[in-house]
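**Student:** okay, here's the prediction I keep looking at, along with the sequence it came from:
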Amino acid sequence: MSTPVQRRRASISDVARLAEVSVGTVSNVLNRPDRVSPATRDRVLGAIEDLAFVPNGSARQLRAGTITTAGAIVLDVANPFFTDVARGIEDRLTQDDFTVMLASSDEDPAREARYLRLFEEHGVQGVMVVPSTSDIEHLLTVRRRGIAVVLLDRPSPVESLSSVAVDDVAGGEMAVQHLLELGHERIAFLNGPHSIRQCADRWTGAVRAVTAAGLDPADALVEVTIPSLNADGGEQGTRELLAMDRVPTATFCINDLTALGALRTLRAEGVSVPHGMAVVGYDDVSFAAELSTPLTSVRQPTHQLGFRAADLLLAPADAPAEQITFQPELVVRTSSTGLDPA
């Protein structure tokens, strides 16, 4: 198998040689800096920075020292969407005897950066990342250190970086178009911050659908930014909707977990679904069809997302970058139409 090692990583011996100290002194700077004089410590740290040296915390190696571990950072591994994506990653990596280290960023750039450092220290060969912000410069820096990088669930803004994503503009458009076709003229969107690409793209699609229908987005769409993209966020956002003077007749949710929170709140408040308020989710995770009110949702090919991301990660270092975009699919169920699913 060709592996994506782009260049030899600097070793602790390289650092020692550049700083003109012993390997033991470099080790002390990394693990017991109080034992090293400030001048020597600064010289070693300068060499570490110049060489982009990353301490390797993993001793497990195969085939002439090739480490067979990859890292994956998603927004929230507790979200069934990302659980399914992770399974796709695992299924592909195991074909080449790779293991995967999985972490959640919780949409926190600092947490994402900490996990990237941890993965590097453990000698991962590559990382798949759902970026928590639109800025990916830190990921390009990781790649310059010789670690393969694939953007997951987000299209790459640069041609040189591989990515796997779903057309979320199309997904947002088909969800809102479905509600418009059912006669709704005031639709809520329980959304996350636009710094998250999926949130921004699905909103763009929603606006596109309303505009195409000849309605004014400022009146036909009500965006509510929720604090977390889970059931708690959906509950909080739905309470905010129900307190409005003009309550929307339909709600499009950023994901199925948010929709679950919306359904719970509507049931608790005695609002019938869909006749009091229609609800559409996004992702079509495993529980969507099993709810007491089966959830209409925009389906994403979760397993394929993970599988193809891992496939790109394992591509030879000299292979051209690929940007793969899947198309979503609307799955209509009771929560929007009131009809039993076919």
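**Tutor:** Ah, there it is.
**Student:** use CA for all of it now, contacts and neighbours both
**Tutor:** Fine.
**Student:** in what helix or strand does Ala72 lie?
**Tutor:** strand 69-74 (DSSP states H and E).
**Student:** please apply the same query to Thr251.
**Tutor:** With DSSP H and E as the criterion, Thr251 is inside strand 250-253.
**Student:** buried residues in the helix or strand following that strand, which are they?
**Tutor:** For strand 250-253, the following helix or strand on the C-terminal side (DSSP H and E) is helix 256-268. By 16 or more other C-alpha atoms under 10 Å, the buried positions in helix 256-268 come out as Asp256, Leu257, Thr258, Ala259, Leu260, Gly261, Ala262, Leu263, Thr265, Leu266.
**Student:** columns distance to Glu181 on top of those residues, output as JSON lines?
**Tutor:** Converted to JSON lines, those look like this (distance: C-alpha to C-alpha, whole Å):
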{"residue": "Asp256", "distance to Glu181": "21"}
{"residue": "Leu257", "distance to Glu181": "24"}
{"residue": "Thr258", "distance to Glu181": "23"}
{"residue": "Ala259", "distance to Glu181": "20"}
{"residue": "Leu260", "distance to Glu181": "23"}
{"residue": "Gly261", "distance to Glu181": "25"}
{"residue": "Ala262", "distance to Glu181": "22"}
{"residue": "Leu263", "distance to Glu181": "21"}
{"residue": "Thr265", "distance to Glu181": "25"}
{"residue": "Leu266", "distance to Glu181": "22"}
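**Student:** any chance you could map the helices in the stretch 51-200 of the chain?
**Tutor:** Assigned by DSSP state H, counting those that start in this stretch, the stretch 51-200 of the chain shows helices spanning 80-94, 109-121, 137-144, 168-181, 197-212.
**Student:** let's bring in a second model and compare:
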Amino acid sequence: MKEVAATAGVSVGTVSNVLNAPEKVTPATVARVHTAIEKLGFVRNDAARQLRAGRSRCVGLVVLDIGNPFFSDIARAAEQRAADNNLVVLLGSTDDDADRERAYLETFDEQRVFGLMISPSGEDLDRLQALRSRGVPIVLVDRDGTGSPFSSVAVDDIAGGRMAVEHLCSTGRRRIAFVGGPLSLRQVADRLAGARAAVEDHPGATLTLIDTAAPTVLAGREAGQQLAAGAADLPEAVFCANDLLAIGLLQALTSRGVRVPDEVALIGYDDIDFAESATVPLSSIRQPTTLIGSSAMDLLIAEADGRAAPEHICFQPTLVPRASTESEGRRPSGPVE
């Protein structure tokens, strides 16, 4: 840093400000310092900076499945908000594996991260509490933290599940299947609870549960094959716990000659980009992924800055109807309110 300062004709303190708080330095000086940095090939020792500052510029983000576009969209929004605050995001994907989650938590703790944003794989939050007791700010993502010491950003999945089934019932369908799992995932359980509540409000409606091992395209295909094998007893509609399951199920049904939506209506959850471009455009329950990611980062920064009380943000989902639940000329099979 002394060499950079001498080359740029500024003080060491100015170089430090350019690296850590560039808003305090004039643009011309920032440009001059960066020119010196490039000329000298300077790379600062961030580990040494962390020891001096007590924490890093890195935020740990742990999600259930980065292969799910829902979580990658959240990560993208979080990264953008982090960059606006001179922070970077380190990403971990647990695949709903408690051991992998534990390993990420230990690693991020060792790295003295600025804070942690996490979509927990289970209900046991003791390890998160231990981290928080050591001064690590923590925000729950896609999980309502009401009643816990953690701030949180979530979507009302019970309302979303109810919305999906009410939409199916509004098209006249009454024999409905719910495809999703594992039920140990809070999000899946809440969507099922909302679906069941909606069925109770519609006379003649029934809900059959098809539990899956994972919320993936492959699991959706397997569920679709299971349904198609019993073609004589197909449900009139299927609500999938997420869009990946719905896309897999759509592939399996159409490959076996089942017409969507004429024979089976289909709705997913999340409204990922692939939903609209599916072979039959997929109706879905939309979650505001950009708001989830950016809001979670805002809460984390606020906690790092000393906010005492946890804050809980719960967004409402919205229905996005498309061709997979529309059927021209269809008549209701039971009472319609």
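**Tutor:** Received, thanks. Model, not experiment: these values are computed from the prediction.
**Student:** which of the buried residues of helix 256-268 of structure 1 sits closest to Glu329 of structure 1?
**Tutor:** Proximity of those to Glu329 of structure 1 (C-alpha to C-alpha) peaks at Asp256, which lies at 14.3 Å.
**Student:** ok, now which ones touch that closest one?
**Tutor:** Residues near Asp256 of structure 1 by C-alpha atoms under 8 Å, 6 or more residues apart in numbering: Gly281, Tyr282, Asp283, Asp284, Val285, Ala288, Ser297.
**Student:** the second one should be in a strand, yeah?
**Tutor:** If I follow you right, that is Tyr282 of structure 1. Yes - membership of Tyr282 of structure 1 in a strand is supported by DSSP: H, G, I helix; E, B strand; the rest coil.
**Student:** state the number of residues packed around it.
**Tutor:** Number of residues near Tyr282 of structure 1 (other C-alpha atoms under 10 Å) recorded here: 30.
**Student:** what does it correspond to in structure 2?
**Tutor:** Correspondence of Tyr282 of structure 1 to structure 2, assessed by TM-score structural alignment: Tyr269.
**Student:** and the strands in structure 1, which stretches?
**Tutor:** 69-74, 99-104, 126-129, 148-152, 162-166, 187-191, 221-225, 250-253, 278-283, 296-299, 323-326, 329-331 (DSSP state E).
**Student:** mind checking what Arg208 of structure 1 lines up with in structure 2?
**Tutor:** That one, Arg208 of structure 1, aligns with Ala197 by TM-score structural alignment.
**Student:** now Ile187 of structure 1
**Tutor:** Per TM-score structural alignment, Ile187 of structure 1 is aligned with Ile176.
**Student:** its match and Thr146 of structure 2, how far apart?
**Tutor:** Applying C-alpha to C-alpha, to the nearest Å, the value for Ile176 of structure 2 to Thr146 of structure 2 is 32 Å.
**Student:** and what of Arg162 of structure 2?
**Tutor:** Using C-alpha to C-alpha, Arg162 of structure 2 is found at 21 Å from Thr146 of structure 2.
**Student:** so these two - more neighbours on which side?
**Tutor:** Using other C-alpha under 10 Å as the criterion, Arg162 of structure 2 and Thr146 rank with Arg162 on top: 21 against 14.
**Student:** quick one on the thing from earlier: so the match of Arg208 of structure 1 touches Met163, yeah?
**Tutor:** No - using C-alpha atoms under 8 Å, Ala197 of structure 2 and Met163 do not qualify as a contacting pair, with a distance of 10.1 Å.
**Student:** okay, the two: which has more neighbours?
**Tutor:** Between Ala197 of structure 2 and Met163, Met163 has the larger neighbour count (other C-alpha under 10 Å), namely 21 against 17.
**Student:** and the more buried one? What does it align with in structure 1?
**Tutor:** Under TM-score structural alignment, Met163 of structure 2 pairs with Met174 in structure 1.
**Student:** give me the number of residues near the closest residue to that match other than its chain neighbours?
**Tutor:** Leaving aside its chain neighbours, Met174 of structure 1 sits nearest to Leu330 (6.9 Å; criterion: C-alpha to C-alpha, 6 or more residues apart in numbering). Per other C-alpha under 10 Å, the neighbour tally for Leu330 of structure 1 reads 20.
**Student:** show me what Leu330 of structure 1 lines up with in structure 2.
**Tutor:** Match for Leu330 of structure 1 (TM-score structural alignment): Leu319.
**Student:** can you check Arg111 of structure 1 too?
**Tutor:** Aligned by TM-score structural alignment, Arg111 of structure 1 pairs with Arg100 of structure 2.
**Student:** look up how far Ala193 of structure 2 lies from the residue most central in space within structure 2.
**Tutor:** Among the residues of structure 2, the one closest to the centroid is Phe71, at 3.7 Å (C-alpha atoms, centre = their mean). According to C-alpha to C-alpha, Phe71 of structure 2 stands 22 Å off from Ala193 of structure 2.
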